[in-house]
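Engineer: Next input, structure requested:
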Amino acid sequence: MNKELIINAHHGNVELALLEDKKLVELHHESSNTRFAVGDLYLGKVKKLIPGLNAAFVDVGYERDAFLHYTDLSPYARSILRFTQLAINNKSPEGFDFSRFRNEPEIVKTGKITEVLNGRPNVLVQILKEPISTKGPRLSCEISLPGRFVVLTPFNDIIAVSKKIHSSDERKRLQKIVEAIRPKNFGVIVRTAAEGKNTAELHDDLRTLVEMWKTMQRNLRGATPPQKILSERDRTTSILRDLLNASFNRIVVNDKNLYNDARSYIQKIAPDKQDIVSHYTGSAPVFDAFGITKQIKSSFGKTVNLDSGVYLIIEPTEALHVIDVNSGYKSASSNQEQNAVGANLEAAAEIARQLRLRDLGGIIIIDFIDMKQAEHKRAVYEAMQRYMANDRARHTILPISKFGVMQITRQRVRPEVNISTSEQCPTCRGTGKIGSSVLLTDEIEKNLQYLLKNRHSGLTLQVNPILYAFLKKGVYNQQWKWYFRYRQWINIRPDPSCQLVEYRFLDKNGEEIKLAGA
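Structural biologist: Got it, this is the predicted structure:
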């Protein structure tokens, strides 16, 4: 699988598009004034204890108080509270020696929030979930600093190796290396990317994270809540850190400064891959040049159409997301069961992509086309598991129920990506909205292919006069392109009664042909 990262910087904002085999699978937006990003460390002030919820509301500077539940306190919560006070009151510019810090007794899993945060102290917290809708940030005291190969977890001495590393010999090797280089008072989680890495590479990564911890200690000195203490790396470098592997073959950046930053970062973490970074200097916008704008327009919105005619209806609600699978005009065979299975398998691949692309979280209900045989339901379930294997968000997939419905829960840590695919209609000057016209010719041609495939001949296309002028523009216009491509002459007729993006196909007898989904 080839992975490409296209980075578009404009007006102080950065957009990142991740492509897998030329198909858009993730879209990230980073504002120049991004605050409360997942992974940021804040010094907060406990404002209110809610015994009924066994939780606390903490002021971290957001318009609404952040939420901290007892289960997110960490067993070492008392140690974190004492460390926070020591770091704030420390007079030395370098901070105190953390290796000599003595941990407090661990808290019990079934304890009460009032037993730990009584007195409403200042506390060091990490953003677990960004603010979503009317909710403030979700916090955690389980402090962790992620690196390329390892994750540093202070206040414990636990060493864990990613379960995705399947070789027992490799797991033992990594365990021994980390045991030898682990600093005192720090636990280490070995990431999947560490597989096959040597001691020097792991040690360099660990040393970088320890320096980050020391920087955080210095930032805490004399701090008053609410205050940001340490920022997670920007979205560009964090994506490179988490995703860069052998299948990454190109990174394109349209900003010179970002290009230099990305190149220097990759030179540090993977010197052999620094040449995959290139600076885009073309005249067209970088997203247009790589076909990303068109994919964005066709991938967002209530209806998502697939090339075969299968289409999805995606409906968001306050509590969950509902996805309905429709076969459209797909008809691979005369067997209804086989058609249903084929449509569902194709839809499963697109649904897995849509979940990543829109970053949908919470409960997702998928209404697949009804299948009668148990092995077909199992095949769709297993296919969904395969397609979602590359999804970095934690998720759980349940088999298709007897009602033909699949249930998925997916981790929600950021607001979902929601891009409007409608534009103001020039005919009614904004009093109504139409589907994005940038995809209209693609939609017409897809329906034309379907009609020709089903042996329709003598076709006539009726369109608005403005669209007629566009299709007939130039000597080698769209009408001639269709003729050379399909070896059939398609008559095009202007019809003032058609709205700007409305069109009709007529058969050789002048009768309108009804299309699925039209």
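Engineer: CA only for contacts and neighbour counts going forward, please
Structural biologist: OK.
Engineer: So residue 150 sits against residue 190, correct?
Structural biologist: Yes: in this structure residue 150 lies within contact range of residue 190 using Cα atoms under 8 Å: 4.5 Å.
Engineer: Unless I'm misreading it, residue 466 sits right up against residue 500, doesn't it?
Structural biologist: Yes: shown here, residue 466 and residue 500 form a contact pair, counting by Cα under 8 Å, at 7.1 Å.
Engineer: who's more crowded, those two?
Structural biologist: Of the pair residue 466 and residue 500, residue 500 is the one with more neighbours under other Cα atoms under 10 Å, namely 18 against 14.
Engineer: quick check, the more buried one in a strand?
Structural biologist: No: assessed by DSSP: H, G, I helix; E, B strand; the rest coil, residue 500 does not belong to a strand; its assignment is coil.
Engineer: how much space is there between it and residue 298?
Structural biologist: Remark: distance between residue 500 and residue 298 (Cα to Cα, to the nearest Å) = 19 Å.
Engineer: So residue 189 lies in a helix, does it not?
Structural biologist: No: Residue 189: not assigned to a helix; according to three-state DSSP it is strand.
Engineer: what about it, how many neighbours?
Structural biologist: By other Cα under 10 Å, neighbour count at residue 189 equals 20.
Engineer: isn't it right next to residue 161, touching?
Structural biologist: Yes: Residue 189 is within contact range of residue 161, at 5.8 Å (criterion: Cα under 8 Å).
Engineer: Now do the contacts for residue 1.
Structural biologist: 20, 21, 247 (Cα atoms under 8 Å, 6 or more residues apart in numbering).
Engineer: can you pull out the helices in this protein?
Structural biologist: 77-89, 113-116, 168-181, 199-220, 235-243, 256-269, 286-289, 292-299, 336-358, 374-387, 440-453, 465-471, 478-486 (DSSP state H).
Engineer: quick one: the third one to helix 199-220, angle?
Structural biologist: Looking back up the chat, that one is helix 168-181. 50 degrees (axes from the mean of the first three to the mean of the last three Cα atoms, to 10 degrees).
Engineer: Report the distance from helix 168-181 to the chain centre.
Structural biologist: In terms of Cα atoms, centre = their mean, to the nearest Å, the centre of helix 168-181 is found 32 Å from the chain centre.
Engineer: try the second one
Structural biologist: When C-alpha coordinates are averaged (Cα atoms, centre = their mean), helix 113-116 and its chain have centres 36 Å apart.
Engineer: how about this one, so we can line them up?
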Amino acid sequence: MSNELVINSTQKGGRIALLQDKRIVEYHLEESESSFTVGDIYLGVVRKLVPGLNAAFIDIGYEKDAFLHYLDLGPNINSLNKFTKETIAKRNNTHKLNGFQLEPEIDKLGKISQVLSKNSPILVQVVKEPISTKGPRLSCEISIAGRYIVLVPFSNTVNISKKITDKEERQRLLRLLSSIRPQNFGIIVRTVAEGKDVAELDKDLSNLVEKWEQGYKTLKNAKPKEKIIGEMGRASSMLRDMLNESFDSITVDDKDIYDEIKLYIRTIAPDKEKILKLYNGKTKIFESFGIEKQLKSIFGRSVSLPGGGYVIIEHTEALHVIDVNSGNKSNSESDQETTAFNVNMEAAKEIARQLRVRDMGGIIVVDFIDMKKADNKRLIYEKMKEEMKNDRSKFTILPLTKFGLMQITRQRVRPELNITTGENCPTCGGTGKITASILVADLVENNLDYILTKQNEKDLSIVLHPYLHAYFVAGFPSRRMKWFFKYKRWVKIVKDTSLGITEYKFKNHMGEDIEMSPAEVIV
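Structural biologist: Just a heads-up that it's a prediction; the model follows:
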């Protein structure tokens, strides 16, 4: 499986698309003015204590105060507060914690008022970006992520990723990291550290300690609500988390971003520097890679499946609902159970992709087509787990209920991404809406293929708007001529100015309309 990262620079920031086998699996918008990114560390001010919630509201500069629950303070909050106050007061002269006396851990069942006081400074980290009407969600368990390890100040433990299952490797990493760990700094070993030698791990650790040192220097002269340590850009963080042997290329269309990523790759993986390319093509980079068309087709309410089925995605304030439908084309199997199983298997793969692309979080309920066999239900459950194993967000999947419903929870740390795929209609001037016009030619050809190959129509005519007529008949060889070579049948194309640009009709040899329901459309 190939992985490609395509980065498009815009006036407002950048657009990042992760492609697997040329298909989008992750899409991110990164605005240059955006702040309060997951991982950012701020010097906040306690504005309000709420004993009923056992939480506090912290001012970090956002229009709404951020939320900090007692359980997110971390056991070493007193040590963090002590370090913060001593650094601000200039009584602490080093970022190192060698001689720092750690305070006793707080009680897990304690009260927020016992730990924090109003208007006091506090060092906090963003764990969830502002979503809807809510401000950021914060934690005081400060952590700085590297490629192989995560540095945790005011801790003395070494934890190994549960995904590293080899017992000898776990023990090797534990011995190794315990020997190079600075005093009063804990370490979390990431999955990608498996098999890495001491030099690579030590280099990563040194980079993180250096980042902590820069944060200490900023904190010494910081004002309330100031950012102390910023998380790296979305593109660099994706490379940090995902860059491996399966990456084929990283393509950027901006020289400054190219230089920034080149410097970062040189730091974390010099051998991967050659896969970074600066795009200089005449067409826009997302057009060249076919990303624009994919974005139009995958962010709609209805998403088609390769075999003819489709899924409907609806969003509510409480949860997301996904309905799986077979469509009229999914009827080639001998019985209903097989049809339902095959469509559900395709749907599971597409739903896992949609969750990543749209970054949907919270509660997701999937209504699969009813199946009677318990083995088929189990296979759908296993398929969904398999497809979601590469998802970087934490998730939980429950088996199908007797009503055919699957419940999924997915970590929600930033607002859900949504792209409007409707356009103002050129015919009605905006009083109504049309689906994305960029897809209409594909829809015509996909339905033509179905009618000629599955329904075996002989004398076929297509009636459509003059613009589409010109698209199919102009040039040599024209698209209609290519149809002739492919299907060995000549298709008559008729202009009709009364039709909208996205309207078209298929007619048989008797001039009768061939009905095509929305469920039969394949994108």
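Engineer: for the first structure, what's the longest strand?
Structural biologist: strand 41-50 (DSSP state E).
Engineer: just how off-centre is that strand within its chain?
Structural biologist: Here strand 41-50 of the first structure is found 29 Å from its chain centre; the criterion is Cα atoms, centre = their mean.
Engineer: same deal with stretch 316-328 of the first structure?
Structural biologist: With Cα atoms, centre = their mean, you get 18 Å for stretch 316-328 of the first structure.
Engineer: ok so, going back, figure out which of the helices of the first structure is closest to residue 229 of the first structure.
Structural biologist: helix 199-220 (5.8 Å; Cα to Cα).
Engineer: average offset between that closest one and the second structure?
Structural biologist: Taken over the aligned residues, the distance from helix 199-220 of the first structure to the second structure averages 0.8 Å (mean Cα distance after the TM-score superposition for the first structure).
Engineer: Out of the contacts of residue 1 of the first structure, who's the most crowded?
Structural biologist: residue 20 (15 neighbours).
Engineer: Could I get the contacting residues of that residue?
Structural biologist: Here residue 20 of the first structure is in contact with 1, 2, 3, 4 (Cα under 8 Å, 6+ apart).
Engineer: Reformat those residues as CSV; add distance to residue 277 of the first structure.
Structural biologist: Below are those laid out as CSV (distance: Cα to Cα, whole Å):
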residue, distance to residue 277 of the first structure
1, 18
2, 14
3, 12
4, 10
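Engineer: ok, which stretches of the stretch 1-150 of the second structure are strands?
Structural biologist: With DSSP state E, counting those that start in this stretch as the criterion, the stretch 1-150 of the second structure has strands at 3-10, 13-20, 23-31, 41-50, 55-59, 66-69, 121-128, 137-139, 144-145, 149-153.
Engineer: which strands and helices sit next to the third one?
Structural biologist: To tie it back to what came earlier, the one meant is strand 23-31 of the second structure. Contact analysis of strand 23-31 of the second structure by 3 or more Cα pairs under 8 Å, 6 or more residues apart in numbering; DSSP states H and E lists strand 13-20, helix 291-298, helix 336-358 as its packing neighbours.
Engineer: rerun that using 10 Å as the cut-off
Structural biologist: Where contact means 3 or more Cα pairs under 10 Å, 6 or more residues apart in numbering; DSSP states H and E, strand 23-31 of the second structure is packed against strand 3-10, strand 13-20, helix 234-242, helix 291-298, helix 336-358.
Engineer: want to throw the ones you listed into a markdown table with distance to residue 452 of the second structure?
Structural biologist: Listed next are those as a markdown table, based on distance: least, Cα to Cα, whole Å:
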| stretch | distance to residue 452 of the second structure |
| --- | --- |
| strand 3-10 | 35 |
| strand 13-20 | 31 |
| helix 234-242 | 44 |
| helix 291-298 | 24 |
| helix 336-358 | 22 |
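Engineer: Run a quick neighbour tally on the residue mapped onto residue 2 of the first structure from the second structure.
Structural biologist: Alignment note (TM-score structural alignment): residue 2 of the first structure maps to residue 2 of the second structure. Residues lying near residue 2 of the second structure (other Cα under 10 Å) number 12.
Engineer: ditto for residue 334 of the first structure
Structural biologist: 8.
Engineer: do residue 217 of the first structure as well
Structural biologist: Residue 217 of the first structure - counted by other Cα under 10 Å - has 24 other residues nearby.
Engineer: What residues does residue 188 of the first structure make contact with?
Structural biologist: 144-146, 150-154, 156-161, 175, 178-179, 182, 206 (Cα atoms under 10 Å, 6 or more residues apart in numbering).
Engineer: how about the nearest residue to the aligned residue in the first structure for residue 499 of the second structure, chain neighbours excluded?
Structural biologist: Taking TM-score structural alignment, residue 499 of the second structure has residue 498 as its aligned residue in the first structure. Of all residues not flanking residue 498 of the first structure in the chain, residue 464 sits nearest, at 5.0 Å (Cα to Cα, 6 or more residues apart in numbering).
Engineer: Likewise for residue 79 of the second structure?
Structural biologist: residue 103 (5.0 Å).
Engineer: Thought residue 82 was touching that neighbour, still the case?
Structural biologist: Yes: using Cα atoms under 10 Å as the test, residue 103 of the second structure is close enough to residue 82 to be in contact (8.2 Å).
Engineer: When you filter the contacts of residue 188 of the first structure down to buried only, what's left?
Structural biologist: Using 16 or more other Cα atoms under 10 Å as the burial test, the contacts of residue 188 of the first structure include 144-146, 150-154, 159-161, 175, 178, 182, 206 as buried.
Engineer: hmm, which two among the contacts of residue 20 of the first structure are most spread apart?
Structural biologist: Longest span within the contacts of residue 20 of the first structure, Cα to Cα: 1 and 4, 10.0 Å.
Engineer: Many thanks, have a good one.
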